[in-house]
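Student: Just the structure for this:
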Amino acid sequence: MKEFINNIHHINQDVLDEYINQWVYKKVSKKTLLTSAGQTERFIYFIVKGACKSYYLNNGKEHVMFFGYEPSFCGVIESFLTQTPSKYYLETISDCVFYRLPYSVHEEYLKKHREIERLFRISTEQFLVGIIERHHELMALSAKARFLNFMDRSPHLLRIASQKDIASYLRIDPTNFSKFMNSEQG
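Tutor: Have a look, this model is predicted:
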């Protein structure tokens, strides 16, 4: 976690140690619902091992928005930051090991240490850039181009996430996704 944070923004080691000591270690099983739609996100997570997905339901069908995987921060970020009800779900897709930090402690450290505030400003900027890039990809690229970008960026998710979830994330019909997979392997 220290290395991950220092790659985003270097923080005084005493401050970083104090901050990291506030995070609580947790292990959960695959298919554990961490946050439900309508529930306010109370934690930010740092994934050490495993992966999760964020999704919303429309007529009972899951639509995957994001994957979070090691090593990274994860959570229903806008619900966490604004302390308002989430519009979607956060669920583990594998057994997970992570650390989590409650909102109140996070806020305390943002106010107490400018370095921590800067870390999360930079993290939020990176997250925003990623969302804009994803939006562009969904709107401007063909299904095949989205698939190929995914294969370049996150092929390891094929071992963790179902093809159905990945197809949903890429907004590709599962049958077409399967055809793309077969053409990649052939």
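Student: rest of the way, CA atoms for contacts and neighbours
Tutor: Fine.
Student: Next secondary structure after the top helix by length along the chain?
Tutor: In the chain, taking DSSP state H as the definition, the longest helix is helix 114-140. Next in sequence after helix 114-140, counting helices and strands by DSSP states H and E, comes helix 143-153.
Student: what's that following helix packed up against?
Tutor: Applying 3 or more C-alpha pairs under 8 Å, 6 or more residues apart in numbering; DSSP states H and E, one finds that helix 143-153 makes contact with helix 163-170, helix 174-185.
Student: Report the contact partners of the residue nearest the centre of the chain.
Tutor: The geometric centre of the chain, computed from its C-alpha atoms, lies nearest to residue 68 (C-alpha atoms, centre = their mean), at 3.1 Å. When contacts are counted by C-alpha atoms under 8 Å, 6 or more residues apart in numbering, residue 68 is found next to 47, 51-53, 74.
Student: buried subset of the residues you listed?
Tutor: Buried by 16 or more other C-alpha atoms under 10 Å: 47, 51-53, 74, out of the contacts of residue 68.
Student: Which pair of these spans the longest distance?
Tutor: Between all members of those, the longest pairwise span (C-alpha to C-alpha) is found for 47 and 53 and amounts to 12.0 Å.
Student: picking up where we left off before, and the contacts of residue 68 as a markdown table, adding distance to residue 108 and secondary structure?
Tutor: Below are the contacts of residue 68 laid out as a markdown table (distance: C-alpha to C-alpha, whole Å; DSSP: H, G, I helix; E, B strand; the rest coil):
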| residue | distance to residue 108 | secondary structure |
| --- | --- | --- |
| 47 | 22 | strand |
| 51 | 28 | strand |
| 52 | 27 | strand |
| 53 | 28 | strand |
| 74 | 19 | strand |
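Student: One more, so I can put them side by side:
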Amino acid sequence: MKPTDLIELIESHQLIEKELIFERHTFLKTAGSSDTNIYFVEEGSLRVYVMDKNEERTIRFGYKKNILVSLDSFLTEKPSEFVIQALKKTRVKVIPKKRFMEFIHRDEANLKLWVKILEDLVIQQIEREKDLLIASPKERYERVLRRSPILFQEVSNRHIANYLRMTPETLSRLKKS
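Tutor: Reported below is the predicted structural model:
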């Protein structure tokens, strides 16, 4: 299921509580806070990162027609070290956990949808871990370019390089080659 299919389903079941606008560089979630909302990005772009000593480590992006969530906090309802920050002015639709959980438990098809979403997230995480452990910078760049070409239009090279675990100069050289 594509994110656009999922959001149509969510909208048709009136799960969206509100719309929020975040100015550039503002935070949807800070480290040490809990956040059980699901965010559907209408416009703009976001990043999810954690701090490693004094360095930000970008782990995910969200841009138009993407869904973003602090999954550990969503599942446990406990504080998380994930930070969600707007990279540019961003408008999101907010789906509260309570409404979403009522929806997925309403019938078996909705529960199967939730399982599929979680399976997709696990597969994405496994691919990312493999990339970071064994793939060369060029292979990481090419895979992200194939999977998410729009990312390079929505997010600065500095943040993409951080996500790919390379310097902005290395990313620039790879883009030119």
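Student: Let me see the TM-score of these two.
Tutor: Between these two chains, after superposing, the TM-score reads 0.87 (TM-score structural alignment, normalised by the length of structure 2); 176 aligned residues with a C-alpha RMSD of 2.4 Å.
Student: quick one: which of the buried ones among the contacts of residue 68 of structure 1 is nearest residue 31 of structure 1?
Tutor: Distance from residue 31 of structure 1 was checked for each of those by C-alpha to C-alpha. The minimum falls on residue 52, at 8.6 Å.
Student: Nearest spatial neighbour of the closest one, chain-adjacent residues omitted?
Tutor: Once flanking residues are discounted, residue 52 of structure 1 sits nearest to residue 92: 3.9 Å by C-alpha to C-alpha, 6 or more residues apart in numbering.
Student: Map that neighbour across to structure 2 for me.
Tutor: Matched across to structure 2, residue 92 of structure 1 falls on residue 86, judged by TM-score structural alignment.
Student: My guess is its match contacts residue 21. True?
Tutor: No: judged on C-alpha atoms under 8 Å, residue 86 of structure 2 makes no contact with residue 21 at a distance of 9.5 Å.
Student: The two: who's more crowded?
Tutor: Each of residue 86 of structure 2 and residue 21 had its neighbours counted (other C-alpha atoms under 10 Å), and the higher figure belongs to residue 86 (24 against 16).
Student: ok, now which ones touch the more buried one?
Tutor: Under the criterion of C-alpha under 8 Å, 6+ apart, the contact partners of residue 86 of structure 2 comprise 22-28, 44-47.
Student: Give me the subset of those that lies in strands.
Tutor: Among those, DSSP state E puts 22, 27-28, 45-47 in strands.
Student: which one of these is nearest residue 134 of structure 2?
Tutor: Taking C-alpha to C-alpha as the measure, residue 134 of structure 2 sits nearest to residue 47 out of these, at 23.7 Å.
Student: From residue 87 of structure 2, how far out is the closest one?
Tutor: The gap separating residue 47 of structure 2 from residue 87 of structure 2 is 7 Å, by C-alpha to C-alpha, to the nearest Å.
Student: The spatially closest residue to residue 73 of structure 1 that is not a sequence neighbour: how many residues sit nearby?
Tutor: Once flanking residues are discounted, residue 73 of structure 1 sits nearest to residue 46: 4.3 Å by C-alpha to C-alpha, 6+ apart. Applying other C-alpha under 10 Å, we find 24 other residues in the vicinity of residue 46 of structure 1.
Student: what residue of structure 2 takes the place of residue 46 of structure 1?
Tutor: Matched by TM-score structural alignment, residue 46 of structure 1 corresponds to residue 40 in structure 2.
Student: How about residues contacting the helix or strand containing its match?
Tutor: Take DSSP H and E as the rule and residue 40 of structure 2 turns out to sit in strand 38-43. Defining contact as C-alpha under 8 Å, 6+ apart, one finds that strand 38-43 of structure 2 is touched by 7, 62-70, 89-97.
Student: Please convert the buried members of those into PyMOL selection syntax.
Tutor: Only the buried members of the contacts of strand 38-43 of structure 2 end up in this PyMOL selection, burial being decided by 16+ other C-alpha under 10 Å:
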select buried, resi 7+62+63+64+65+66+67+68+69+70+90+91+92+93+94+95+96+97
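Student: picking up where we left off before, of all the helices and strands packed on helix 143-153 of structure 1, which gets the most neighbours per residue?
Tutor: Relative to the other members of those, helix 163-170 carries the highest mean neighbour count by mean count of other C-alpha atoms under 10 Å, namely a mean of 20.
Student: That one vs structure 2, average distance?
Tutor: Following the fit onto structure 2, the mean deviation recorded for helix 163-170 of structure 1 is 0.9 Å by mean C-alpha distance after the TM-score superposition for structure 1.
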